[in-house]
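Asks: compute the structure for the input listed below.
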Amino acid sequence: MSFVRRRPSEAELGFFRAAVRRLGVTNREAEAHLSAADVPRSTVLLSTGDVPDLSGLVVSGVVREYYLQPDGTEHTRHFALAGDAFGSISDAIAGRPVRAEVCVESDAVVLLLPWPVIEQLAARSREWERCRHRIVEELLVRRSTREYELLALDAMGRYLSLLEQHPRIEEAVPQRHIASYLGITPVHLSRLRRRRRLGSRANPGTGRARR
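Replies: Next up is the predicted model:
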């Protein structure tokens, strides 16, 4: 991990407080364990096999989570932009090593709060117990949405769903990563973008996934 942790600025603390307030937390006990980092593009935050103890919040930039195959192929599972959480939380909950790479795709500012600290806070604070529950709920909803996209939507439907979730994603990450997330080739993605620009949209609510 080629980045240096530092103390959060007042603006970054305000960003963190607003984020946890939305999850029902008003106490500031976690801030003693909070750090910030200015992370350069292409930095890997977590690698397959690591201990899943890193979790955080994107202040600016993009963090991508992807599965790395032995032949070097990448299958993107999630993008985290400003305001989004990132980390290998499902692996931490399951008590297993990290299964996906977590990488910064553009120069980013992130806030870091180790998942074990969240677990410790949840064990003694009703607020943080509810917060942990909300985090897990949001993870389950995200997984369910992703499963629906892959199994029930065609390629155009998946593309439109991604744009609805992250309207500026195409300005933030390379086309090949978006194609990887959608489960299609970059050439197919170019066709979808052209169709969308021309106003010929496929119905996102029908059709099996086409890869």
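Asks: can we go C-alpha only for contacts and neighbour counts from here?
Replies: Noted.
Asks: name the residues that touch stretch 177-185?
Replies: 74-78, 150, 155, 158-159, 170, 176, 186, 188-189, 210-211 (CA atoms under 8 Å, 6 or more residues apart in numbering).
Asks: now the buried members of those residues.
Replies: 74, 75, 76, 77, 78, 150, 155, 158, 159, 176, 186, 189 (16 or more other CA atoms under 10 Å).
Asks: my read is the fourth one is in a strand, agree?
Replies: Yes. The secondary structure assignment for residue 77 places it in a strand, going by DSSP: H, G, I helix; E, B strand; the rest coil.
Asks: look up how far residue 102 lies from it.
Replies: 10 Å (CA to CA, to the nearest Å).
Asks: thinking again about what came up before, determine which two of the contacts of stretch 177-185 are furthest apart.
Replies: 170 and 210 (20.8 Å; CA to CA).
Asks: I'd like the structure of this one too, to check against the first:
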Amino acid sequence: MIEHLSAALGPLPPAAAVLCRQAQPVALAKGQALLHEGGHWQHLWWLERGALRLYYLDRDGQAANKNFYLDGALVWPITPALREQPVHFWVEALEPSRVWALPWGGWATATAGFAPWQALEHRVLAALLQDKMAREHAFLQLTATERYLALRTEHPDWLARIPLRQLASWLGITDVALSRIRRRLNPG
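Replies: Got it, this is the predicted structure:
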């Protein structure tokens, strides 16, 4: 974990480096939850390998995907509400995965005032806001086919790794509708 974070941020503050050396891997089986609705998100996770999905369950128990993360992703509770309140979503492995967890409180203390981490947080927040705005636009103004074409352009890695029904949920359509769109776009 220290190698990954050092590659992204440069030399880490001593306390952050010590914390990274103490991190333990978590092996997740396909379908295993890393965080459940109502739980408290208390870690920064580095997804060494695998695939994770963040999803909500509606009143009827139907899942709606919020986001996906693949190999090498850093995921953490980026807002105060995510750190302080129970979450309203699940985080689950879509395939066997290996995640390294750092206690968020320790990491936040160790990187307080560390400019490279603050810059990364700023870039991630900006990207998250941009993604949310683009997704809102897509749901309000694009057809399902246009949303799928945008997905192919923006996240080609997802197409190879994320199951069709999960992609369909993220697009806001059924897996049957997504299959039809794909067949129409790729005849034969």
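Asks: before we move on, the earlier item: can you redo the buried ones among the contacts of stretch 177-185 of structure 1 as a markdown table with distance to residue 96 of structure 1?
Replies: As requested, these are exported to a markdown table (distance: CA to CA, whole Å):
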| residue | distance to residue 96 of structure 1 |
| --- | --- |
| 74 | 21 |
| 75 | 20 |
| 76 | 20 |
| 77 | 18 |
| 78 | 19 |
| 150 | 25 |
| 155 | 32 |
| 158 | 30 |
| 159 | 31 |
| 176 | 29 |
| 186 | 33 |
| 189 | 34 |
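Asks: what range does stretch 45-58 of structure 1 cover in structure 2?
Replies: Aligned by TM-score structural alignment, stretch 45-58 of structure 1 falls on residues 34-47 of structure 2.
Asks: for the matching stretch, buried residues please.
Replies: 34, 35, 36, 37, 40, 41, 42, 43, 44, 45, 46, 47.
Asks: what do you get for stretch 87-102 of structure 1?
Replies: 87, 88, 89, 91, 92, 97, 98, 99, 100, 101, 102.
Asks: how far off centre is it?
Replies: Distance of stretch 87-102 of structure 1 from its chain centroid, counting by CA atoms, centre = their mean, to the nearest Å, is 13 Å.
Asks: just give me the residue closest to the centre of structure 1.
Replies: In structure 1, the centroid-proximal residue (CA atoms, centre = their mean) is residue 80; its distance is 3.3 Å.
Asks: residues in contact with the closest residue to that one other than its chain neighbours?
Replies: Spatial nearest neighbour of residue 80 of structure 1, excluding adjacent residues (CA to CA, 6 or more residues apart in numbering): residue 63 at 5.0 Å. By CA under 8 Å, 6+ apart, the contact set of residue 63 of structure 1 is 79, 80, 81, 86, 102, 103, 104, 105, 106, 108.
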